[in-house]
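*Asks:* Need coordinates for the below:
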Amino acid sequence: MCGNNMSAPLPAIVPAARKATAAVIFLHGLGDTGHGWAEAFAGIRTPHVKYICPHASLSSPFTNPLCSYRFDIISLSPEAEEDESGIKRAAENIKALIDQEVKNGIPSHRIVLGGFSQGGALSLYTALTMHQKLAGVMALSCWLPLRSSFPQAAASSSNKDVHILQCHGEADPLVPLVFGCLTVEKLKSFVDPANVQFKTYPRMPHSSCPQEMMDIKQFIEKQLPPIN
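*Replies:* A predicted model of the protein is given here:
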């Protein structure tokens, strides 16, 4: 846990309606908190699944790196420099959160990791560089960070055949659809292409929509079925 006076708040959690046998960890975008996404998941919840929506630190990511998953976005152009150390540090923090759930009794292969925008970028990078096997990844309105380091960075990952749901709004002005298209092509070059779904939504800006939430619900139910 975070151990100084600048601790990030505890995650927003939607508890399972019965005994939790699976979990979704979902990372919000820049300048947001986990509360809105927790509310969205409460509307599509599956009874045996626990939903965990951590809050990134609102302070600088360098103030208290143990309690933040934020990293600096320098530019979104394809040739832009990226905050490599911040991304890697943030990924380690998410892996620690997954480890905590495993200690709580939910195995990693019963965990779906996901996120929106910056959180989606981080969920992709984390999943594709970790040694524990995940049930799936949901990458919404985002991009693959440090993409020039792949597929080498994924060489030792346990998630080369992970199921990925990637979603993007066709009217996104902040992370244009072309970033989603470039990302899905890159993913298919080192993840089993049959396991990568890419869904786009007409007129959807940098946000979510009811159809996307239904697609998310179906993906979660397929990757995290109930167990007896």
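
*Asks:* Please make it C-alpha for all contacts and neighbour counts, starting now.
*Replies:* Fine.

*Asks:* show me where this protein has helices.
*Replies:* In the chain, the helices defined using DSSP state H lie at 35-42, 84-103, 118-127, 177-187, 210-223.

*Asks:* Can you check what angle separates the first one from helix 210-223?
*Replies:* It refers to helix 35-42. For helix 35-42 against helix 210-223, the angle by axes from the mean of the first three to the mean of the last three CA atoms, to 10 degrees is 60 degrees.

*Asks:* Alongside the first, I'd like the structure of this one:
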Amino acid sequence: MLLECVEQETGPAPAWTVLWLHGLGADGNDFAPIVPELVRRHWPALRFVFPHAPVRPVTINGGMRMRAWYDIVGMDFATRAEAEGVEESVRQVEALLAREAERGTPPSRILLAGFSQGGAIALAAGLRRREPLAGLVALSTYLPGGAAVAAQRHPNAVAQPVFFAHGDSDPVIPVQYGQASAQMLERVGFEVEWHRYPMAHQVCAQEIADLGDWLDRRLAA
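*Replies:* Below is the predicted model of the structure:
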């Protein structure tokens, strides 16, 4: 069963899709307001798809039930992401990508984006892609499983450019973990554009502008 989603289209008959995954405890409405700030007039029509993660207990939050792409079982970034939850969420993302293909948008015109936990799933899904997407967007996040997962990426996946951005005073996912993940991706062949901003665990105006520039190049290609 497909995840429920919030959708916005910037024009009729959108030829491109941006699938955007929210962070822990949020839902698909969280990043919907970013669309008018991000989109530029000369871009083709886009469909933004913001799915709601399933509700599950989160160990690090005392077992409280909330929307989460996977359980967080500890503070160690090498092992904190519960592997079964990551696998389940990657499958759910793949199902949404397949629906976009059925709606007429091929992988080459789909961008997969995510913030925090959502960004971790975007990276995990992107590394397995046999059919490369137009690009991956990783905001304030890290690669679950680290170097071992990066080394196991599908050979075709490295064709996907990556926009990676992080706040240098992020108390939730310290910037060194984001930067290390970006470097891991570069070492296995990805083209990574890394940005660092004077902010915490959030998104800032300059980041949106830089992401818009990066998307401009993807859409032109």
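
*Asks:* Roughly how far does the equivalent of Gln206 of structure 2 over in structure 1 sit from Val24 of structure 1?
*Replies:* Mapped onto structure 1 by TM-score structural alignment, Gln206 of structure 2 lines up with Gln211. Distance, Gln211 of structure 1 to Val24 of structure 1, by CA to CA, to the nearest Å: 19 Å.

*Asks:* Looking only at neighbour counts, state which of the two leads.
*Replies:* Val24 (25 against 10; other CA atoms under 10 Å).

*Asks:* contacting residues around that one?
*Replies:* 49-52, 111-114 (CA atoms under 8 Å, 6 or more residues apart in numbering).

*Asks:* Could you identify the residue of structure 2 that aligns with it?
*Replies:* Using TM-score structural alignment, Val24 of structure 1 pairs with Val18 in structure 2.

*Asks:* same thing with Leu177 of structure 1?
*Replies:* Leu177 of structure 1 maps onto Val175 in structure 2, with residues paired by TM-score structural alignment.

*Asks:* check contacts around the closest residue in space to His206 of structure 1 that isn't next to it in sequence.
*Replies:* Closest residue to His206 of structure 1 in three dimensions, ignoring its sequence neighbours and counting by CA to CA, 6 or more residues apart in numbering: Asp172, at 4.7 Å. Shown in contact with Asp172 of structure 1 (CA under 8 Å, 6+ apart): 141, 204-206.

*Asks:* Which pair of those residues spans the longest distance?
*Replies:* Pairwise distances across these (CA to CA) peak at 10.1 Å, for the pair Ser141 and Met204.

*Asks:* Tell me the spacing between Met75 of structure 2 and Pro174 of structure 2.
*Replies:* 11 Å.

*Asks:* which of the two has more neighbours?
*Replies:* Neighbour tally, Met75 of structure 2 and Pro174, criterion other CA under 10 Å: the higher count belongs to Pro174, 18 against 11.

*Asks:* What sits closest to the more buried one if chain neighbours are left out?
*Replies:* The spatially closest residue to Pro174 of structure 2, leaving aside those adjacent along the chain, is Asp168, at 7.4 Å (CA to CA, 6+ apart).

*Asks:* Roughly how far does the residue mapped onto Lys186 of structure 1 from structure 2 sit from Leu127 of structure 2?
*Replies:* Aligning on TM-score structural alignment places Lys186 of structure 1 opposite Met184 in structure 2. Separation of Met184 of structure 2 from Leu127 of structure 2 (CA to CA): 12 Å.

*Asks:* which residues does the residue nearest the centre of structure 1 contact?
*Replies:* For structure 1, Gly114 is the residue whose C-alpha lies nearest the centre (CA atoms, centre = their mean; 2.5 Å). Taking CA under 8 Å, 6+ apart, we find Gly114 of structure 1 in contact with 24-27, 120, 123-124, 137-140.
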